[in-house]
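A.B. asks: Just the structure for this:
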Amino acid sequence: MTAPITGRRPRLLYLAFYFPPSRASGVYRPRATANRLAELGWDVTVFAAPLPFLYETIGSVDDELLGTIDPRVTLVRPDLNRYLWQSDVRDYSRFRGAFPHLAEAVYEWGQQHVFPERYASWARASVRRALRMHARRRFDAVLATGNPFASFGAAWAFHKLTRTPYVIDYRDSWTLDQFTEKPRFDDDHPAWRWERRVLESAASSLFVNDAQLSWHAERYPRAADRMMTVLNGWDADTLPATAEPPPAARAGASEGAPRFAFVGTVTAEQPIEPLVEGFARAREHPGTARAVLDFYGYFGFFKDAGDRLRGRFAAAAEPEEDGELAPGVRHRGPVPKTALADVYRDADVLVFLNGGGRYVTSGKIFEYMAAGRPIVSVHTPGSAAEELLRDYPLWFNPGGLDPADIAASMVAAAKAAAGLDDRQVAQARAHADRFERTVALEPLVRRLTELVGRTPEAG
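C.D. replies: Sure, this is the predicted structure:
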């Protein structure tokens, strides 16, 4: 385990657009990374999204997350041109209002010839701000996480201007569609040129699973020897040190009424309909006749996505009671990360509803394992999470999306939950301990420490 830094603290510029209070799915990895590095003695400055964008433009925030950031972390929020998100003419700049067609042409030219992403203005503002800060007190290394991938472009530009080494962290893939498993862009799209540029100049590039790394290594062989897999993990500050048996295994649990739970964000890529039908079939079994399935979290990442996603539940099976998404299926609403321990404690079985295949590793699966609960997989075969779950002793895998197989797995998981004892839960938690966040981040911490090369001079 990396030892804490002594002497003058190495100074890190961390380009992490989605950072608390954002509630984007990838926010927890940057949150944990910044906190861990600050704990180890690094001087961490995070460049993140401007607050008006989070609160007014996309309406996607969790205010309680801000309270979980180490107070030693410095937060800076460079400007973002919200051109593409503006629909009210009253929000237009004077130039855009007077010359709308010219403004559009200028914007499109920038996408093609400067940087091919709508967050490019934030990257430019970040480089300008970083250069001013660097002139006063230099940064020793840069860490950039994507998406957005404008953070990679900013890290590259800052490196070219200052020779400061940088590491890029692929929370998601830029040019690979992880759900269709096909290239995201045409061959002549400028994203390919930019990706090659930033990868070949980076000191290291990080990927959340081996399949993602292999795809990029094949396409960018000149950068392959500096690629690393750094898994996601679960956060010890939001879960108890040990897990206990589920309610169904405790005295007084109601027969035939196990509590299934999904925790996370519901998205359009997830196989909602097979889950709803599978759960309905599971309720035909006497042991799960009065089972409930609770959804904790948001429906979509943006404020206008909820109704469409809720409609998919109702289309799969009409709800029987007010407040239900489908028979026995309820939306309990978002839960602050600081309150997750109670949700996991009160669940008997956790449902891992996931979109995508071998390139997608959901961060939630690590929390699920740490909760010490039976886990039912609902995703296509070959998901990257399967490799992590393979040795988890309470994994119930339907092997696909056939509702009959999902139902059988749910019934079996509910039966297992009712018979769990402390020893079995401890075994499940022991498997999860391999993925506790400080353990998972250790390769990144080591690499950044190597880049600094030494404890900088005292001062």
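A.B. asks: contacts and neighbour counts: CA atoms only from here.
C.D. replies: Fine.
A.B. asks: Which residues outside stretch 19-37 are in contact with it?
C.D. replies: Residues outside stretch 19-37 that contact it (CA atoms under 8 Å, 6 or more residues apart in numbering): 14, 16, 18, 43-44, 46, 48-49, 54, 60-66, 69-70, 73, 145, 171, 232, 235, 265, 301, 437-438, 441, 445.
A.B. asks: again, only this time at 7 Å
C.D. replies: 16, 18, 44, 48, 54, 60-63, 65-66, 69-70, 171, 232, 301 (CA atoms under 7 Å, 6 or more residues apart in numbering).
A.B. asks: measure it end to end?
C.D. replies: Stretch 19-37 has an end-to-end distance of 15 Å (CA to CA, to the nearest Å).
A.B. asks: do the same with stretch 391-400
C.D. replies: End-to-end distance for stretch 391-400: 18 Å, by CA to CA.
A.B. asks: contact partners of it?
C.D. replies: 373-377, 379-381, 389, 405-406, 409, 413, 428, 431.
A.B. asks: What is the nearest of the contacts of stretch 19-37 to F207?
C.D. replies: The closest of the contacts of stretch 19-37 to F207 turns out to be R171 (CA to CA; 6.7 Å).
A.B. asks: I'd say that closest one and G146 touch.
C.D. replies: Yes: the criterion here is CA atoms under 7 Å, and R171 meets it with G146 at 5.8 Å.
A.B. asks: If you count surrounding residues, which of the two has more?
C.D. replies: The neighbour count for R171 versus G146, taken as other CA atoms under 10 Å, is higher for R171 (25 against 20).
A.B. asks: Alongside the first, I'd like the structure of this one:
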Amino acid sequence: MKKKVLIISYYWPPSGGPGVQRWLKFVKYLPEFHIDPIVYIPEAPNYPLVDESLVSEIPNNVTVLKYPIKEPYKLAGLFSKKSSKTISKGIIPDYKKQSFIEKVMLYIRGNFFIPDARIGWVKPSVVYLSKYILENNIDTIITTGPPHSLHLIGLQLKKDLGVEWLADFRDPWTTIGYHKQLKLTKASKEKHKVLEKKVLNTASQIIVTSFTTKKEFQEITSQPIEVITNGYDYETTTAFELDSKFSIAHIGSLLSKRNPDVLWSVLSDLRKENDDFLKDFQLNFIGAVSVDVLESIRNNDLSDCVNEVGYVSHKEAIACQKKSQVLLLIEIDSEDTKCIIPGKLFEYMVSNRPIMAIGPNGSDVEKIIKETNTGVYFNYDDYESLKTTILEHYKAFKNKSLQSHPIGLQKYSRKQLTQQLVALIKK
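C.D. replies: As a prediction, the model looks like this:
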């Protein structure tokens, strides 16, 4: 007999973006390990990104429960549709460039909705799920955040029903970079910390996606913490011809703080110094790009080589990765972001294309890239190293020999990661 597990998530197809991939793939493989996943999601949510192609990936036999949710971003859209949509995607403009409406919206979001804008879904979800859990003899639940308000559903269900509760953190809570942009009052910051501590000390098992987050949480709780990273799935895609241009591609949102001036400076100098490079080079952006990044690119005279594609479906994103000559991964240069391992990293790693990653020194991304031999990692001041590497890649491109040489990727496959999860569920 299969063990039933209730998974409480905000992101689920047709939601697009990286947040949906992790649990969609776990749900795909759990039945192979005699686990029957039941997914609980909001009805008619206000997803910032939509990817209808992901709906076809939902297993036919999975039970999906839905309950209505009131979304404050819909109300905010009455005042400024553009600002509410941009902020809900996580693209927060630099403070000096924020409009009055944006500043007000960020203050309200940060101080009136703690821990986040989905807090209003907690109480009705607890009532609905309490009845369902008892009627269906479910003894294990999993909450995944962000939004971290979903962990408060788990907290109350654990308290009321005594169920086993696994709290999955795809990102950290109080140390996540954007907290500093939410204009939190001292009281609001303290409330976040209190809730975070309560969740971490009540969950039966904590799951995190990075080694740095595990270390951070170990300072707050003695509850067991397991690292289960994101990963890659075997995508059935046709063979693609590589770009004829020497393309460097960034897939995913490029936020204001992810703006490596050193890279734009290197590329600008290479175009000035090398006529062939000037003719061959192309910079592809697949996903939302902040105006601050585009302005920096314009200031470095690179606008004419930019191909801004915008958001595409996950399937199209995979195709873009496989066609690109070089894949670019950028993280904010901060202590707070050392723990961030973007889900796309693992798809990058199996694309057979070399990765150039830029971020803070000593990050988890740096560790994984070096361990798997899938690319080169740089800090924000590595001008000479960046320039040398790009020239080496360009020379290999001209010789038609540019590719990556990965090692040890199997442990990051979605099926193998699901096996790790099953061990925790059956513990």
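A.B. asks: if we can go back for a sec, give me the buried entries from the contacts of stretch 19-37 of structure 1.
C.D. replies: 16, 18, 44, 48, 54, 60-62, 65, 69-70, 171, 232, 301 (16 or more other CA atoms under 10 Å).
A.B. asks: one step back: which pair of the contacts of stretch 19-37 of structure 1 spans the longest distance?
C.D. replies: Maximum pairwise distance in the contacts of stretch 19-37 of structure 1, criterion CA to CA, is 27.3 Å, between V44 and F301.
A.B. asks: Just the ones of the contacts of stretch 391-400 of structure 1 in strands?
C.D. replies: Judged by DSSP state E, those include I375, V376, S377 as members of strands.
A.B. asks: which position in structure 2 aligns with the second one?
C.D. replies: The one in question is V376 of structure 1. Using TM-score structural alignment as the criterion, the counterpart of V376 of structure 1 in structure 2 is M356.
A.B. asks: and if you look at A326 of structure 1?
C.D. replies: The alignment partner of A326 of structure 1 in structure 2, by TM-score structural alignment, is S303.
A.B. asks: so which strand or helix has the spatially closest residue to that match that is not a sequence neighbour?
C.D. replies: Of all residues not flanking S303 of structure 2 in the chain, I297 sits nearest, at 6.1 Å (CA to CA, 6 or more residues apart in numbering). Taking DSSP states H and E as the criterion, I297 of structure 2 maps to helix 291-299.
A.B. asks: what's the mean deviation for the helix or strand following that helix versus structure 1?
C.D. replies: Going down the chain from helix 291-299 of structure 2, the next helix or strand is strand 306-308, by DSSP H and E. By mean CA distance after the TM-score superposition for structure 1, the fitted strand 306-308 of structure 2 averages 1.1 Å away from its aligned residues in structure 1.
A.B. asks: picking up where we left off before, can you add distance to P78 of structure 1 and neighbour count and give the ones in strands among the contacts of stretch 391-400 of structure 1 back as JSON lines?
C.D. replies: Converted to JSON lines, these look like this (distance: CA to CA, whole Å; neighbours: other CA atoms under 10 Å):
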{"residue": "I375", "distance to P78 of structure 1": "41", "neighbour count": "29"}
{"residue": "V376", "distance to P78 of structure 1": "42", "neighbour count": "25"}
{"residue": "S377", "distance to P78 of structure 1": "40", "neighbour count": "28"}
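A.B. asks: So what's the gap between the helix holding I297 of structure 2 and the chain middle?
C.D. replies: Helix 291-299 of structure 2 has its C-alpha centroid displaced from the chain centroid by 23 Å (CA atoms, centre = their mean, to the nearest Å).
A.B. asks: May I see the buried residues of it?
C.D. replies: So for helix 291-299 of structure 2, counting by 16+ other CA under 10 Å, buried means V291, D292, V293, L294, S296, I297.
A.B. asks: What residue in structure 1 is paired with the fourth one?
C.D. replies: Right, the one you point to is L294 of structure 2. Counting by TM-score structural alignment, L294 of structure 2 lines up with F313 in structure 1.
A.B. asks: can you pull the contacts of its match?
C.D. replies: F313 of structure 1 touches I272, E273, V276, L325, A326, counting by CA under 7 Å, 6+ apart.
A.B. asks: picking up where we left off before, after superposing, tell me the mean distance of the helix holding I297 of structure 2 to structure 1.
C.D. replies: Once fitted to structure 1, helix 291-299 of structure 2 is off its aligned match by 3.5 Å on average (mean CA distance after the TM-score superposition for structure 1).
A.B. asks: closest to Y348 of structure 2 among the buried residues of helix 291-299 of structure 2?
C.D. replies: V293 (21.9 Å).
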